[in-house]
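Undergrad: need the 3D shape of this:
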Amino acid sequence: MSDLQELYQSIILDHNRRPKNYGALDDATVRRQDRNPACGDEILLEIKVDHDVITDVKFTSEGCAVSRASASIMTQAIKGKSRDEVEQLFRQFHELVTGKVKPTPQEARDYGEMAAFSGVSRFPIRVKCASMAWHSLQAALRESAPV
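TA: Purely as a prediction, here's the structure:
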């Protein structure tokens, strides 16, 4: 295993053991619960949106390390971002986990901790685990989109 792969593995394990933004968000303006029928992973996203900006987000989940770590990293990445910025992050993450983009170590810096999921494309069943929180987020924001 390369040093970079070891780093990515340690990031995923750390976010699984000590997930960021884990718990309930009492003043959430958007809630979304989803389940991955393939593996049983579950997530509840609670998001506070103010003037089209995500001001806070929390989640609770049951499932694998990849799923929980992805949700943890996602919540850190989206705080303070507009819906449009979040949509761009979703596209970047989706391209990363599906293998449509393979960043060099230098380019991986632009992805931050999301880069830890760059090897997931080699394990198709894990792509769903890694992207479940992101798909839940996208659906939640679309369902609550201002008219």
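
Undergrad: C-alpha only now, for contacts and for neighbours.
TA: Fine.

Undergrad: tell me the buried residues in the helix or strand containing residue 13?
TA: Per DSSP states H and E, residue 13 falls inside helix 3-17. Buried residues in helix 3-17, counted by 16 or more other C-alpha atoms under 10 Å: 8, 11, 12, 13, 15, 16.

Undergrad: then stretch 94-108?
TA: 94, 96, 97, 98, 99, 102, 108.

Undergrad: for the most centrally placed residue in the chain, list the residues it contacts.
TA: Taking C-alpha atoms, centre = their mean, the centroid of the chain lies closest to residue 74, which sits 3.4 Å from it. With contact taken as C-alpha atoms under 8 Å, 6 or more residues apart in numbering, residue 74 is in contact with 114, 133, 134.

Undergrad: repeat that for 7 Å
TA: By C-alpha atoms under 7 Å, 6 or more residues apart in numbering, no residues touch residue 74.

Undergrad: how about the secondary structure of it?
TA: With DSSP: H, G, I helix; E, B strand; the rest coil as the basis, residue 74 sits in helix.

Undergrad: please generate a structure for the following sequence too, so the two can be compared:
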Amino acid sequence: MSFNGNLDTLYRQVIMDHYKNPRNRGKLNGDTLHIHMNNPTCGDRIELQLKIEDDKVTDVKFLGEGCSISLSSASMMTEVIKGLPVDEALDISHIFSQMMQGESYDEEKYDLGDLQALEGVRKFPTRIKCATLAWKAMEKGLKEQENN
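TA: Down below sits the predicted model:
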């Protein structure tokens, strides 16, 4: 098996691990940002809750239904943004979007960790919306909060 084949297998394993054992799945209590989004083309749905204190994402949870890519991406996103300042969470979202679109991005600025497993999804353009759904929900919630 080639190096790329091994890497593809590893990435599939990472995606399936997040799908079968999602991190930060559930609901938050108390005062949270609550965002619902769906992808009408494939039926993916997400309910995202963010707890923001002192301009920092102090906690995040999600519930949803959808494909392994959508739910794995949501799980990975929650791990990455929890504890970050809001502006850094938005920066990472932008970098993730660039990666998914095949654009160059600053790989040194943030460690994308498991998120890099989703990079192969861009070979299937219709699935990019699956991978970015949770991220779009997070951006929407943070921008709505900023405007209030």
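
Undergrad: TM-score for these two?
TA: Aligned and superposed, the two chains score 0.91 in TM-score terms (TM-score structural alignment, normalised by the length of structure 1); 144 aligned residues with a C-alpha RMSD of 1.9 Å.

Undergrad: dump the buried residues of helix 3-17 of structure 1 to TSV, plus distance to residue 36 of structure 1.
TA: Converted to TSV, the buried residues of helix 3-17 of structure 1 look like this (distance: C-alpha to C-alpha, whole Å):
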residue	distance to residue 36 of structure 1
8	24
11	23
12	19
13	20
15	20
16	18
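
Undergrad: ok, those residues vs residue 119 of structure 1, which is closest?
TA: Residue 119 of structure 1 has its nearest neighbour among the buried residues of helix 3-17 of structure 1 in residue 8, at 8.9 Å by C-alpha to C-alpha.

Undergrad: how about that closest one, what's its partner in structure 2?
TA: Residue pairing (TM-score structural alignment): residue 8 of structure 1 is matched to residue 11 of structure 2.

Undergrad: distance of the residue lying closest to that match once chain neighbours are set aside relative to residue 22 of structure 2?
TA: With sequence-adjacent residues excluded and distances taken as C-alpha to C-alpha, 6 or more residues apart in numbering, residue 11 of structure 2 is closest to residue 117, at 4.6 Å. Distance from residue 117 of structure 2 to residue 22 of structure 2, counting by C-alpha to C-alpha, to the nearest Å: 15 Å.

Undergrad: again, but for residue 59 of structure 2
TA: 15 Å.

Undergrad: and the following helix or strand past the helix holding residue 13 of structure 1, which stretch of structure 2?
TA: Later in the chain than helix 3-17 of structure 1, the nearest helix or strand by DSSP H and E is strand 30-35. Residues 33-38 of structure 2 are where strand 30-35 of structure 1 lands when matched by TM-score structural alignment.

Undergrad: got it, and stretch 72-84 of structure 1?
TA: So stretch 72-84 of structure 1 is aligned with residues 75-87, judged by TM-score structural alignment.

Undergrad: of all the residues in that stretch, which ones are buried?
TA: Within stretch 75-87 of structure 2, judged by 16+ other C-alpha under 10 Å, the buried ones are 75, 76, 77, 78, 79, 80, 81, 82, 83, 84, 85, 86.

Undergrad: kindly list the longest helix within structure 2.
TA: Longest helix in structure 2, counting residues (DSSP state H): helix 128-147.

Undergrad: average distance between that one and structure 1?
TA: Its aligned residues in structure 1 lie a mean 0.6 Å from helix 128-147 of structure 2 after superposition (mean C-alpha distance after the TM-score superposition for structure 1).

Undergrad: span of stretch 24-31 of structure 2 from start to end?
TA: 17 Å.

Undergrad: swap in stretch 92-101 of structure 1?
TA: With C-alpha to C-alpha, one end of stretch 92-101 of structure 1 sits 9 Å from the other.

Undergrad: many thanks, I have nothing further to ask.
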